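Undergrad: what follows is a predicted structure for the sequence shown.
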Amino acid sequence: MTKADIVNEIAKNTGIDKVTVLTTVEAFMETVKDSLSKNENVYLRGFGSFVIKQRAEKTARNISKNTTIIIPAHNIPSFKPAKTFVSVVK
């Protein structure tokens, strides 16, 4: 399902015009991105959590050049679904 499909489905179910729904969906995504960039997790009860996970520094190998590189510690965004979400998907 794409963002356009989500917008169409919400517009159909609520009767709100697609332009307003698209603006709302994009504002939601931008708000989540902004919060995560500030290291603030986003918790949506009954849906899940968007959290920042920290990856430790590690050593990696480039096999073709036979060299070793160090990948520094960094943060990555992650989504953890709520238990009710998981039970619906099963």
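TA: Here it is on my side, so go on. Nothing here was measured: the structure is a model prediction, and the numbers come from that model.

Undergrad: every contact and neighbour count from this point should use C-alpha atoms.
TA: Will do.

Undergrad: tell me how far the helix ranked longest in the chain is from the chain's mean position?
TA: When the chain is parsed with DSSP state H, its longest helix is helix 18-37. Distance of helix 18-37 from the chain centroid (C-alpha atoms, centre = their mean, to the nearest Å) equals 12 Å.

Undergrad: next structured bit after that helix?
TA: Once the chain leaves helix 18-37, the next helix or strand it forms, by DSSP states H and E, is strand 42-44.

Undergrad: please compare the first structure with the one that follows:
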Amino acid sequence: MNKQELVDAVAAATGDTKSSVGEAIDAILDVVTTTLARGDTVQLIGFGSFSTGARAERAGRNPSTGETITIPAAKTVKFTAGKSFKDLVNGA
């Protein structure tokens, strides 16, 4: 499902217009990304939690040349599914 399909599904479920649903989804995504950029966690009960993590600098290898390279440290985004979501996906 892409973003437009999500907008269509939410609009059909709520009876709101596609434009207002699109604006609401854009606002939600903006708040979530801003919150994660600050390093805070976003927890949606029943769905899951989004948080940031850190990946340390590490050594890697260039597959073309075999040369050893240094892969710089980076921030990552993590998602942990909530129990209700896991149960739904697993058919429990």
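TA: Perfect, thanks for sending it. Please read these numbers as outputs of a predicted model, since none were measured by experiment.

Undergrad: and the gap between T20 of structure 1 and M1 of structure 1?
TA: According to C-alpha to C-alpha, to the nearest Å, T20 of structure 1 stands 19 Å off from M1 of structure 1.

Undergrad: more neighbours: those two, which one.
TA: Comparing T20 of structure 1 with M1 by other C-alpha atoms under 10 Å, the one with more neighbours is T20, at 12 against 5.

Undergrad: what helix or strand is the residue lying farthest from the centre of structure 2 on?
TA: Residue farthest from the centre of structure 2, counting by C-alpha atoms, centre = their mean, is T65 at 34.1 Å. Assigned by DSSP H and E, T65 of structure 2 falls within no helix or strand.

Undergrad: any idea how far the aligned partner of it in structure 1 lies from E26 of structure 1?
TA: In structure 1, the residue paired with T65 of structure 2 is K65, using TM-score structural alignment. Going from K65 of structure 1 to E26 of structure 1 by C-alpha to C-alpha gives 43 Å.
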